[in-house]
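**Student:** predicted structure and sequence below. I'll ask about it afterward.
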Amino acid sequence: MTDTLAQTDLPTSSTALAVAHFRAKLALETDASDVYADLQNGADFVLIDTRSQLAWDQGHAAGAVHLPTARITEEVPARYPAGTRFVVYCWSPGCNGGDKAALALALLGYEAKLMNGGFEYWAREGYPVETAIGTVRRDVDELVGPRSTGLTTSVAGISCDC
């Protein structure tokens, strides 16, 4: 019996498959560390938080724009010219809202990347979070970022250097 789910038009060697897979993945996904570094270096993209108003109000990545997925099709073409690049996120790795938003943007002809880990990892890695009371930073959760070696227990914004 032929396994039709395993049939592809991709290269047949395992290394060629790996190269194709990881190139595609890196072209379409990023992470909080890279997004933060890119924003600090003036990269030209719009960071979109796709969550609900309640979630946005609770806290969001500093510099993000609030645009729930359901509004993308109507609002993005009116607000952003062709060629605008986007990075999108939702709650966490357990949520596919960012994937849905990236798909909606791609269907409109825009370049979009998913920020792996979503808002959860943005906050857990110590990057700035905007709230109703101002911008705050959490200590880096040592399960998602390296500890500092100085007097403080953690330093927001340090990279895993990977």
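**Tutor:** Yep, it's here.

**Student:** contacts and neighbour counts: CA atoms only from here.
**Tutor:** OK.

**Student:** how distant is stretch 107-115 from the center of its chain?
**Tutor:** 11 Å (CA atoms, centre = their mean, to the nearest Å).

**Student:** below is structure B, check it against A:
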Amino acid sequence: MVMSQLEFYQAKLNYEMDSWDLFEALNQGQKIVVVDGRSATAYQQEHIPNAMNIPHRGITPESLEHLDPSLLYVTYCDGIGCNASTKTALKMATLGFQVKELIGGLDWWKRDGYQTAGENAQVGTSLDCGCAG
């Protein structure tokens, strides 16, 4: 079965989210849990505020049993050149969680001007990326 272009783009939006969409959803109080799939050391250095650190290498059914499977989980990593977010999303989806991947990861989050937390935290600049238009 060949997927149409329309079906492709609809499916793509079911599985990924950009930083503007995530920022807006969090500000609107949507029930989203942001998951950093990188190592604890990388998370400690810098991460998206209020993100949970669940390194993909340690994901097991037991390590996720405290999570609510009815929520949406958005996974991220460093960004381009890193696939920890994909590995985290795959493992969580395999275990029955609803997951989306943050395209561009932490790198694009920062490029869009959003605040980070951690030892190397950056103050947000509130840039208008133009995604709303």
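**Tutor:** Arrived safely. Bear in mind that the values here come from a model prediction, so they are computed numbers and not experimental data.

**Student:** residue 41 of the second structure -> the first structure?
**Tutor:** Counting by TM-score structural alignment, residue 41 of the second structure lines up with residue 54 in the first structure.

**Student:** which parts of the helix or strand containing its match are buried?
**Tutor:** Using DSSP states H and E, residue 54 of the first structure maps to helix 53-58. Within helix 53-58 of the first structure, the residues scored as buried using 16 or more other CA atoms under 10 Å are residue 56.

**Student:** that one vs the second structure, mean deviation?
**Tutor:** By mean CA distance after the TM-score superposition for the first structure, the fitted helix 53-58 of the first structure averages 1.3 Å away from its aligned residues in the second structure.

**Student:** what residues does that helix touch?
**Tutor:** For helix 53-58 of the first structure, the surrounding residues in contact (CA atoms under 8 Å, 6 or more residues apart in numbering) are 49, 66, 131, 132.

**Student:** what's the counterpart of residue 111 of the second structure in the first structure?
**Tutor:** In the first structure, residue 111 of the second structure lands on residue 124 (TM-score structural alignment).

**Student:** wait, doesn't its match sit right on residue 137?
**Tutor:** No: using CA atoms under 8 Å, residue 124 of the first structure is not in contact with residue 137; the gap is 9.2 Å.

**Student:** the two: which has the busier surroundings?
**Tutor:** Shown here are residue 124 of the first structure and residue 137; by other CA atoms under 10 Å, residue 124 has more neighbours (20 against 16).
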